[in-house]
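Trainee: No letters, just coordinates:
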C-alpha cells in the first residue's frame, strides 16, 4: 500500500451510521495501516513497500466499507483514481500466477527508478512463488540510438553481481515487453538457480546497457515468499536396458505453484534425461514439456548424476498419486576416419545409424564425399527429411590429424585454420537416403595446406538419434 493511501486513510472520518463493530474494525485497520509506514533510506533508489497480508486486508476492509456506505473521503477518492490495479500489469503480460498473487497481496511493490544517459528504468513489482521470480518495470527515454527495430528493447543485464553469460540467473530467463503510455513495460521471469532455497533475500540487478546505450542502472530488489509446504517422496524408477534411473525427491507447494525436485543418473555421459509430462490420478495434466533448472551435476559411482527442479501448476489438495512420463536424449560419441581410403563406414556406437561413404575426391578447392545414410526411417515425412538435410550440414567436421588430439572433448572447438565444420549438402537419392557433402577448402573456414592423407573426417550422430520415450511410472504422495 502506498504512503499516500495511508495518509488519506488517516484523514477518514468514520460515518456515525456504521454499526459499532464495523466502526471498531475500521479504526483498527486505520491504525494498522498507519503503523506500517516505514521511512525511506535510499534517495537514489527510492522506497519499496511490501504488501503485508494484514495491511492489505485492512485496506480492503476500509475501501469496501466506505464504498458500500457511499462515503468516500475526497482525498481518498483522488488517490483511488490515480492508483492502478496491481494485478493489471500481470494481466497485461498474461501472467496468471502474478494475477493470483496480486489478489492475495503477495506481490511486493517497488519504487526504484534510475536515469542515466537519457534512459530511465523503473522497477515496479516483484513476486517470488515456488522457484519463479518475476520482476516488472518500465523503461523510457531515447531508445532509438542503436540498431534495434521499433518496439524492440534489449537489456544487457546480470543478477547477484555476476558477469557475462556465467550467471546462473540467466539460465531459463524469459522476457516480455509491452508498449506503455511512456516507454515500454517489461517483465523478467527467472528460475531460482540454487538447490537450497532462501525464502527472503535481496537480489542485486545490474543493467550494463540498453539498446547499446551504456550506463549503470543498479538496483537491490527485496524478494520474499511465504514458507512452502514440502513433501519428501524419495521414490525411484530404474530402466536397466537404457542405463537410466530417476528419483523423485521432493514436492513443494507454494501459494500459486508447486515445484518438483528430482534426480537422474545415466550410465552414459551426455545423456539428457527429462520428465516430459506428469498427470495426477484424475488425469489432470500437471505439466507438459516444461523447462528445468539444473541444480547440480557430476560423476557418481552409478554413473552421471543431475539434480533438477521443475516449476508446475499448483497441485490440488488431496492428490494421492502422480504419473510421470520420462524421456531420454541419447548421447553418442563422435566417430572418425582418416581419409587414406575412399570408401569406409562410420557407425553410431549406440544406435543403428551409420554413414557409408562410397567415394572421396578432391576437385580444386572442393572436397566431395558421396555417402548413404543408413538406419533412417523409410516412411519419413517431408518435414523430418528437411530437418535431417539441415543437420547434415553441421554433422561432419573435417580436421587435420595433427590437431585432433588438441581438441578439448569438454569444449570441442575445432582448430581455426585446420578444420571445416560446415558442408553443402546435395540430395542424390531422397528415397534411398543418398547424399553428397561438399567442403569448401578456401571458404569462410580455411583449411591450410590440405591433403587427403592428413585429413580426418569426424561424424556426430547426436542430432539424429532423437528422443526415446521411456515407460511411465507412478509415485504415491505422502498423505497428512
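Mentor: In hand now; what should we look at? What you see is a predicted model; the values in this text were computed from it and never measured.

Trainee: rest of the way, CA atoms for contacts and neighbours
Mentor: OK.

Trainee: so is the one residue sitting closest to the centre of the chain in a helix, a strand, or just coil?
Mentor: Taking Cα atoms, centre = their mean, the centroid of the chain lies closest to residue 172, which sits 1.9 Å from it. The three-state label given to residue 172 by DSSP: H, G, I helix; E, B strand; the rest coil is coil.

Trainee: Put this next to the first one:
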C-alpha cells in the first residue's frame, strides 16, 4: 500500500484521536499474541506486524474505510483463503496479484465482519470476508468445521439469489466466508458497485452492509459466430462471444428450442484445449431470459470454465441438451394394463397391475424403448423410486401437504431382460397418508429422467 496515499486518505477522515489510540494499542497487543503461520525474516516480521497492528487496530475500532481499496501487492493470506474454498480462479488471480484488496468493516450486534478481497474475471465474481470476533457469534449447530450465514445481494431479487453460491469455514486463520456470483447480466457496467447485506451469522441476526467495488480485469474477446444443431434439427446453439479472462473463460451462446421443449436445457458439457486436456468446469446454463420467436424458444445463455493454457491454439466445446417433459398424472383406479406414453420420444411405461394391500400399494410396470446404452439398471431403479402418490384434490395446488402425498417408493427388479419392475409405496407411518383410496389418489410419474442427454457435434474455436 502506498504510504503517501494512505496518509492522504486518513487525513480526510475526522477520527477521535483518543479512541483511535486505544484501538491501535489493542491491535498491537493482539498482533504480538498471534503466531505467524510460517517463518518470516526478522526485519520483515517487524514491518508486517507493525502494519497489521495499525490496520487491525483501526478496523477493530468500528471505523469503516470504504476507500481503502487497492490492488494487492504481496498478501499471501488472500490466496490461502481462496485455497480453503478450492477456488482456483481466486488462487490464480491472487498469485498474479490481480485480486483487489478490500478493507471494509461493518459491526452489528457486537460482531465485526471485514470484507477482504474481490475479483471479477470472465463473468464470475469472487468475494472473501472474515468474521473478526467469532466468539461473539451464537450458533446452535457448531461442527467446528464451518459456519452458516445469510445475505442479500443488490435488491434481493430471485435473479441475484440464483446467481450466488456461498460457504463458510472455520480455519486456523479464523472464520472465513466465500461468495461466488455468476454475474446475472450480459455486461458489467464500468465502475460497478455491488451492494451486499449479511443478515445473519450462525444464529445471530444483524445488518452488515457493504458496497463492493467490482472491476473487470483485462481480457480477450472472440466473436466466433459459429452454429451447431442436433441431428434432428430441433435444437441449435449459436456461439456468439467468448471472453478469455486471466483465469477463466466465459462462453456466451444463443440456444434455440422447439416449442414443445420450452424448458429444455442446452449446456456446454465440457471444454477441452488443443491437446485434449479438459478445462475445469465452473458453471453452465446462466440464462439471461427466454422468449418465443416464431415457432421457437430463444434463450441467451452463458457457461463459465476455468483457466485456458496461454499457449492453446484453440478450444473445443462439447454441447448437449437435456430434454424436458411434464410429469404424467394417472388415475389409480383405471383398468390395467395401461400405457404412459412420453410426449418427447417413443419411450413408454406399461403399468401391468396395481394392488392395494393393507398399508401398501404395489405397482408392477414394464419399461419400453429405453436407451439402456446410456442409462444403467441402477439408474432405472432410481428413476422408478421418484414416482409419487398424490391426493387428487391438491393437483391444482403448488404442493400437497404431509398426509396427502407419498413421496417415492421402493423399487425392485422383477425381470432384468424384460425391464420389468415392482414399486411398493408405504401408505402409513410418519410420512403416510390419510384415508387413502384408489379413487381419490393419483400416480405422478416423472418422465424427464428417462431421457438421455442429446449430444450435439463439438465446435472448435480458434484462440490465436
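Mentor: Arrived safely. Only a predicted model underlies this, so the values are computations on that prediction, with no experimental measurement involved.

Trainee: picking up where we left off before, in this structure the residue nearest to the centre of structure 1 contacts residue 309, no?
Mentor: No - in this structure residue 172 of structure 1 lies outside contact range of residue 309 using Cα atoms under 8 Å: 11.9 Å.

Trainee: what's the overlap in contacts for these two?
Mentor: Contact criterion Cα atoms under 8 Å, 6 or more residues apart in numbering; residues shared by residue 172 of structure 1 and residue 309: 292, 293.

Trainee: which residues of the stretch 251-400 of structure 2 fall in helices?
Mentor: Along the stretch 251-400 of structure 2, counting by DSSP state H, counting those that start in this stretch, helices occupy 377-384.

Trainee: Now do the strands in the stretch 1-150 of structure 2.
Mentor: All strands of the stretch 1-150 of structure 2, identified by DSSP state E, counting those that start in this stretch, fall at 69-71, 100-108, 111-121, 124-131, 149-153.

Trainee: Dump the ones you listed to TSV, plus distance to residue 383 of structure 2 and mean neighbour count.
Mentor: Below are the strands of the stretch 1-150 of structure 2 laid out as TSV (distance: least, Cα to Cα, whole Å; neighbours: other Cα atoms under 10 Å):
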stretch	distance to residue 383 of structure 2	mean neighbour count
strand 69-71	50	16
strand 100-108	46	22
strand 111-121	39	24
strand 124-131	34	22
strand 149-153	34	16
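
Trainee: Would you reformat those as a markdown table and include distance to residue 330 of structure 2?
Mentor: Shown next, in a markdown table, are the strands of the stretch 1-150 of structure 2 (distance: least, Cα to Cα, whole Å):
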| stretch | distance to residue 330 of structure 2 |
| --- | --- |
| strand 69-71 | 61 |
| strand 100-108 | 54 |
| strand 111-121 | 49 |
| strand 124-131 | 44 |
| strand 149-153 | 41 |
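
Trainee: Which of those sits closest to residue 267 of structure 2?
Mentor: Of all the strands of the stretch 1-150 of structure 2, strand 124-131 sits nearest to residue 267 of structure 2, with 17.4 Å by Cα to Cα.

Trainee: Mean distance of stretch 213-224 of structure 1 to its aligned residues in structure 2, please.
Mentor: By mean Cα distance after the TM-score superposition for structure 1, the fitted stretch 213-224 of structure 1 averages 1.4 Å away from its aligned residues in structure 2.
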